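In: whatever this is, show me its structure:
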Amino acid sequence: MSSRNKPRTTRRPYDPHNRNRDPMRTFCHATTPVYSRRDLLTASANGFGLLALAGLANAQPTASPLAPRPPHRPAKAKRVIFLFMHGGPSQVDTFDPKPLLARHNGQPYPGQKPRVQFAATGNLLRSPWEFRPGGRSGTPVSDLFPHVRRMADELCVIRSIHADNSAHGGALLQLHTGSDTFVRPSVGSWVTYGLGSENQNLPGFVTICPTLGHGGVQNWSSAFLPAAFQGTAIGHSGIPARESSIRDIRSTAPSVELQRMQLDLLREMNHGHLAAAGADPALEGRIESFELAFRMQAAAPGVADLSKESRRVLDQYGVNQPETDNFGRQCLLARRYCEAGVRFVQVTHSYKWDQHGDLTRDHAKNAREVDQPIAALLTDLKQRGLLEDTLVWWGGEFGRTPTAQGGDGRDHNPHAFSMWLAGGGVKGGSVVGATDDFGYYAVENKVHMHDLHATLLAALGMDHEKLTYRHAGRDFRLTDVKGRVVREVFA
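Out: So this is what the prediction gives:
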C-alpha cells in the first residue's frame, strides 16, 4: 500500500473516568485507523450493492395496502352496501309512478322513441301495481315493495338516472366500472384504493353471490389498480347463498405453526425474486394475497356464521323461508361484514329482473324475494347505529320501457331509470330528478352514471377528480373526465 493510501492512526489518551469516550467507539483505549472520505469510499464501494440487495430481500412492507387512509374531506359515510338487481327493474313499476301511463294504456307512445333500440316495442303499457305513499314523507312506492315502503323516510329516490348502453354486458360494466367498453377498476376497488379498510384480517371489498355473466369478474376486478383492491367473491350466482363461502377458507395444513413456516419461506423466496426483478405489481399483490388469506382463515368463518344470530333476526331477514332465504342470507351477511370492518359489500339478486315478457308474474316474484330482506337490512343497520355512516345503494344496470314488448313485458331502457340511496348522510324521504310523463326519458336534474359515481365517492369524503391512479402514461379515475356530485341527495 502506498504512503498516500495508507490509513493514518492516532491513539486516544486513557481516561480512567471514561469522560472522553466516544459513544460510537467500542473501546476507549485502542489504536484506531482513521480513513479519509476518499479512502472510505474506495474501500467500501463494492459492498454497497450487496447491502442494498440484502435490504430488499429482507424488507417487510411498511403498511398493508388496505391500511385505513383519511378521505379528502370529512365523510358522511364510512362504508357501502350495494344491493344490485341484475336484469333491470322497471322504474315505472317500482319507484316512479306515472298516472298518464295508466290513462293512455294501449295507445301509441306520443313522443319519439330512441333512434337505437334494443328491440322493437309496441304501445304504452300501464303498471299492474298501484303506488301508495310511504312514511311521513309520503314518498310513493309501488305495491311491489310494501316492506321497503315502510322505510320510505330513509330513502332518497333518484328517478333521473341515465346511462349509455342498452345491452346487459356493457351496462353492467358501466354501472360497476364507469366504462362500458374498456377494462377498468370496479367502484368497490376504487373505494378501497382510496380509503383502505377498517379490518386488516378481512378483504376491503366483498361481493356476495356475484353474477358470472355479463362481464363476470370484470365487474369486481381491480384491473390496473394493485391486486389487493380486487373484490373477494363469496360463492357466485349459480350456488345458493347457504352453500356459498370464500374458496379455500379452510386450511389443509396440519397446524397453524407449520402453515406459518411455509408462508414465511414462500415470502422470503418471493421477496428475493422481487428484489431481483424490480417493481412487479402482480407479484406484490400475490405476496399480499397470501398474507391476507392466512389472516382470513381465522377471521372470516366467524363473520359468515349466521348461527350466531338470534331467531328474531333470522326471521326478520326471512332466513329459512322459501322465497326470502337466499337474498335474506346475503343481506344479513352484508350487515355482518360491514360490522366487521369491510369497506364495500355488494349483494346480487341475479339474473332475474329482465322481463321482456311475463312482467306481472316475474317482477312480483322477484320483489317478494328481496322486499323483506332489504327492509330488514335497513332496520337492522339503523337499530345498531350503523345506518348513519353506511351508504346503502339499490338499483340495476338500466330500467325498462313504458311501452310493451311481447304482450306483458318491457324492453331495456338506459335513458331513464330509478335508484335509491339510504343512510350515509343521505336526505331521507326525498326524491331527486324526474322523467317525462311516461317515464321514457330523464328530463329534470338528469343524473348520469358518472354523476352517480361522483356522488357515491363524495359521500365517502373523496373527491372524484382527485382519486386518480397513473397507468399507461395517464391518470385514470372512476368518472373518467366527467361526473358531477349531486348535492341534492345529501341532508
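In: could you use CA atoms for every contact and neighbour count after this?
Out: Noted.
In: neighbours around residue 94, how many?
Out: For residue 94, the neighbour count with other Cα atoms under 10 Å is 23.
In: can you tell me, leaving aside adjacent residues, what's nearest to it?
Out: Nearest residue to residue 94 in three dimensions, chain neighbours excluded: residue 142, at 4.9 Å (Cα to Cα, 6 or more residues apart in numbering).
In: likewise for residue 9?
Out: residue 33 (4.8 Å).
In: need the contact list for the spatially most central residue of the chain.
Out: Centroid-nearest residue in the chain: residue 188, 1.9 Å away (criterion: Cα atoms, centre = their mean). Neighbour list for residue 188: 205, 220, 229, 231, 344, 345 [criterion: Cα atoms under 8 Å, 6 or more residues apart in numbering].
In: which one of those is nearest to residue 84?
Out: Distance to residue 84 across the contacts of residue 188 (Cα to Cα) is lowest for residue 345, with 10.6 Å.
In: can you give me the strands for the stretch 51-200 of the chain?
Out: Assigned by DSSP state E, counting those that start in this stretch, the strands in the stretch 51-200 of the chain fall at 79-85, 131-134, 139-142, 155-162.
In: so which of the ones you listed comes closest to residue 119?
Out: Closest among the strands of the stretch 51-200 of the chain, using Cα to Cα: strand 155-162, at 18.2 Å.
In: follow-up on the earlier one: confirm the residue nearest to residue 9 sits in a helix?
Out: No: using DSSP: H, G, I helix; E, B strand; the rest coil, the assignment for residue 33 is strand, not a helix.
In: what comes up buried for stretch 352-360?
Out: By 16 or more other Cα atoms under 10 Å, the buried positions in stretch 352-360 come out as 353, 354, 355, 356, 357, 358, 359.
In: show me what counts as buried in stretch 417-432.
Out: Neighbour-count burial for stretch 417-432, counted by 16+ other Cα under 10 Å, picks out 417-432.
In: following up with a second sequence; could you model it the same way so I can compare the two?
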Amino acid sequence: MLSDPATLSRRSWLSATSMGLSSVALSHLMADSRSHFPAKARRVIWLFMHGGPSHVDLFDPKPELIRHAGKPLPDSYGAVETRRKVAQNPLLAPVKPFRKHGRSGIEISDFLPHMAELADEMCVIRSCHGDSVNHPQSVYQMNTGSIQMGKPSMGSWVSYGLGSENQDMPAFVVMPDPGGGLKGGPPAWGSGFLPATYQGTTMRAGGSPILHLQSPQSSARQRATLDLIQQMNAQHLVRHAAGSELDARIRSYELAFRMQSAAPEAVDISHESEATQKLYGMDDPTTREFGTRCLLARRMIERGVRFVQLYSGDTNGWDAHENVLKNHTEYCARTDKPVAGLIRDLKQRGLLEDTLVIWGGEFGRMPMSEKGVGRDHNPWGYTTVLMGAGVKHGHIHGATDEFGLRAAQDKVHIHDLHATILHTLGLDHERLTFRLNGLDQRLTGVEGNVVKGILA
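Out: So this is what the prediction gives:
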C-alpha cells in the first residue's frame, strides 16, 4: 500500500504553514519514484468519446453483418440484453466502407480518414466488454472500474500512485465537452474515497480555460493573506483530524497560488505556430473546439500534468439511436483531424515515446438496427484504441463474434484494460491500494489481468 499523504503529521502541517506550507505539501505531489517497476509511459491522454461510438462502423469490420443485413440475428445467439428491446430487429450493415491502411493493414472506416493514416501507430483492442447497458453506470465503470457512483477515477488513482511532475500544475486535468450533460457527470473524474486532493481539475476550451487565475491583489499581499488562512486551517486541522476535505482545501489554496504564475503561459496557445494550429484543425470551425482542447492537452503533459482526459460528446454525444450515419458523420468530423493532429504533434516532439493515448467510449453499438438506421448500446463487445508508449503499434488484439455483438476471442474486460494501463505507467494494479474500512481497495477490485499480448 502506498503511503497516504493524509497521514502526514498534523504538527508538520502546522509548522509548515509559517513557510507557506509548500515544503511539506509539495513533497507529496512530486513522486516519480513511487512506481512499482520501470514504466514505459510517464503520462496519459484519454480521449473519451462519450455516448458510445459504434465499433462495427469504425474499427471492427464484419463481412457477415453485410451479408446478413436486413435479417434477424440467428437464434443461436440466444437472449440479448439491450437498452431499447432491439434484439429482434434486423441487422444493420456498416454504414460506411472499411479499408486497409498502413503496413499493418488495419481496417478502419471511411468515417476516420485522418486517424486511418496513423494505423501503424494503433493498438486496436476489438474485444473489450463491460457490465451495464446504461450510460451512467458504463461511464462510471470505464472511469472508475465500478458501475456504482462514488469510486475513485483512474486519473485519481494515477495521481495518488505517481503524483505530479510539476509542483505548479495539477496532476490530473479534465476537459469536459462544452455542451455539458455528461451522463455520469463529475463523479467520473472524482476522487471517491481517496483524499479529495486527487480529483480532476476541470478546464474549459472557450474563454479562459481556468477561471480566476488573475488575483486582484499583489503577489506579496496575496502570499501574506494565504499564509494567514493556512495557519488558521492548520490549527483547525489539528483539532479535527478526520477527513481529507480540509487537507485538500489547504493544498488547493497553495496549488492555486502557484498556478497563477504557471498556468497562464500553459493555456496560452497564441504563440503556437500557424502550422501547429492547422495540424489540430483550428483553422476550421468544425474542428476548432476539439482541436483547441487537444492542443491544450499536449501543452498540459508537456508541462508535467500526469493525466489529461478530454470528453467528446455532450448530453447525447455519440449515442446514435436515431441515425448512425448522421450522428457519426458529425462527431467524426469534429474529432478525427484533431486526434490525428495530436498524435502527429506528440510524435514529432518526442512526447509519444512516453505518453499513452487512449481513444474510446463507455461501450459500443449493437449490430441490430434501431428505427431502421440507428443502433442501441452494446457493452458486450466493442473497441478501444491505444497509441503511444507501452503498447504494440500496428496491432489488433482480440475479436468480437461474426456480427460484432459479443467479445469472443482474447476478451478484455474493463478491469483488464485498467490493469494494463496502470502497468504501462509502472504500477501494479494489485499493489496500488488504499486502506478503507479495514480493506485494501484498488481500481480493479478483486479482478483484472494485465493484457500482455498488447504490451510492447
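In: TM-score of the superposition?
Out: With the length set by TM-score structural alignment, normalised by the length of the second structure, the two chains reach a TM-score of 0.92; 434 aligned residues with a Cα RMSD of 1.6 Å.
In: tell me which of the buried residues of stretch 352-360 of the first structure is nearest to residue 395 of the first structure?
Out: Relative to residue 395 of the first structure, the closest of these is residue 353; by Cα to Cα it sits at 10.8 Å.
In: tell me which residue of the second structure lines up with residue 487 of the first structure.
Out: Under the alignment (TM-score structural alignment), residue 487 of the first structure maps onto residue 452 of the second structure.
In: for the residue nearest to that match when sequence neighbours are not counted, give its distance to residue 227 of the second structure.
Out: Leaving out its chain neighbours, the residue that sits closest to residue 452 of the second structure by Cα to Cα, 6+ apart is residue 420, at 7.8 Å. Distance from residue 420 of the second structure to residue 227 of the second structure, counting by Cα to Cα, to the nearest Å: 42 Å.
In: which of these two has more neighbours?
Out: Using other Cα under 10 Å as the criterion, residue 420 of the second structure and residue 227 rank with residue 420 on top: 25 against 20.
In: returning to what we had before: looking at the strands of the stretch 51-200 of the first structure, which is buried most?
Out: Mean neighbour count (mean count of other Cα atoms under 10 Å) peaks for strand 155-162 among the strands of the stretch 51-200 of the first structure, with a mean of 26.
In: and it, what does it pack onto?
Out: Contacts defined by 3 or more Cα pairs under 8 Å, 6 or more residues apart in numbering; DSSP states H and E place strand 155-162 of the first structure against strand 417-422, strand 430-432, strand 434-435, strand 442-444, strand 447-448, helix 449-459.
In: what's the mean distance for it versus the second structure?
Out: Compared with the second structure after fitting, strand 155-162 of the first structure deviates on average by 0.2 Å (mean Cα distance after the TM-score superposition for the first structure).
In: that strand maps to which residues in the second structure?
Out: Using TM-score structural alignment, the residues of the second structure aligned to strand 155-162 of the first structure are 122-129.
In: what's the answer for stretch 260-269 of the first structure, then?
Out: Stretch 260-269 of the first structure corresponds to residues 223-232 in the second structure, going by TM-score structural alignment.
In: just to revisit the earlier point, and the gap between the match of residue 487 of the first structure and residue 393 of the second structure?
Out: Counting by Cα to Cα, the gap from residue 452 of the second structure to residue 393 of the second structure is 14 Å.
In: what of residue 320 of the second structure?
Out: Residue 320 of the second structure is 29 Å from residue 393 of the second structure, where distance means Cα to Cα.
In: residue 312 of the second structure too?
Out: Going from residue 312 of the second structure to residue 393 of the second structure by Cα to Cα gives 24 Å.
In: how about residue 53 of the second structure?
Out: On the measure of Cα to Cα, residue 53 of the second structure and residue 393 of the second structure end up 22 Å apart.
In: same question for residue 137 of the second structure.
Out: 31 Å.
In: do the same with residue 302 of the second structure
Out: Using Cα to Cα, residue 302 of the second structure is found at 22 Å from residue 393 of the second structure.
In: just residue 148 of the second structure next, same as before
Out: 34 Å.
In: now check the second structure for the residue matching residue 72 of the first structure.
Out: The alignment partner of residue 72 of the first structure in the second structure, by TM-score structural alignment, is residue 36.
In: same check on residue 458 of the first structure?
Out: Under the alignment (TM-score structural alignment), residue 458 of the first structure pairs with residue 423 in the second structure.
In: count the residues that sit near the alignment partner in the second structure of residue 138 of the first structure.
Out: In the second structure, the residue matched to residue 138 of the first structure (TM-score structural alignment) is residue 105. Close neighbours of residue 105 of the second structure, defined as other Cα under 10 Å, add up to 14.
In: for residue 189 of the first structure, same thing?
Out: By the criterion of other Cα under 10 Å, residue 189 of the first structure has 32 neighbours.
In: picking up where we left off before, thought the residue nearest to residue 94 of the first structure was touching residue 91?
Out: No: with contact defined as Cα atoms under 8 Å, residue 142 of the first structure and residue 91 do not form a contacting pair (9.8 Å).
In: what's near enough to touch the alignment partner in the second structure of residue 367 of the first structure?
Out: Residue correspondence to the second structure (TM-score structural alignment): residue 367 of the first structure is matched to residue 332. Listed by Cα under 8 Å, 6+ apart, the contact partners of residue 332 of the second structure are 111, 112.
In: what comes up buried for stretch 123-133 of the first structure?
Out: Buried, per 16+ other Cα under 10 Å, within stretch 123-133 of the first structure: 123, 124, 125, 126, 127, 129, 131.
In: which parts of the stretch 301-450 of the second structure are helices?
Out: 324-348, 414-424 (DSSP state H, counting those that start in this stretch).
In: now the stretch 51-200 of the second structure
Out: Assigned helices in the stretch 51-200 of the second structure, in chain order: 55-58, 63-67, 113-116, 135-144, 154-162 (criterion: DSSP H, counting those that start in this stretch).
In: quick check: the third one compared with the first structure, mean distance?
Out: This points to helix 113-116 of the second structure. With mean Cα distance after the TM-score superposition for the first structure, helix 113-116 of the second structure averages 0.6 Å from its match.
In: before we move on, what about the second one?
Out: With the two structures superposed, helix 63-67 of the second structure lies on average 0.8 Å from its match in the first structure, counting by mean Cα distance after the TM-score superposition for the first structure.
In: kind regards, and thank you for your time.
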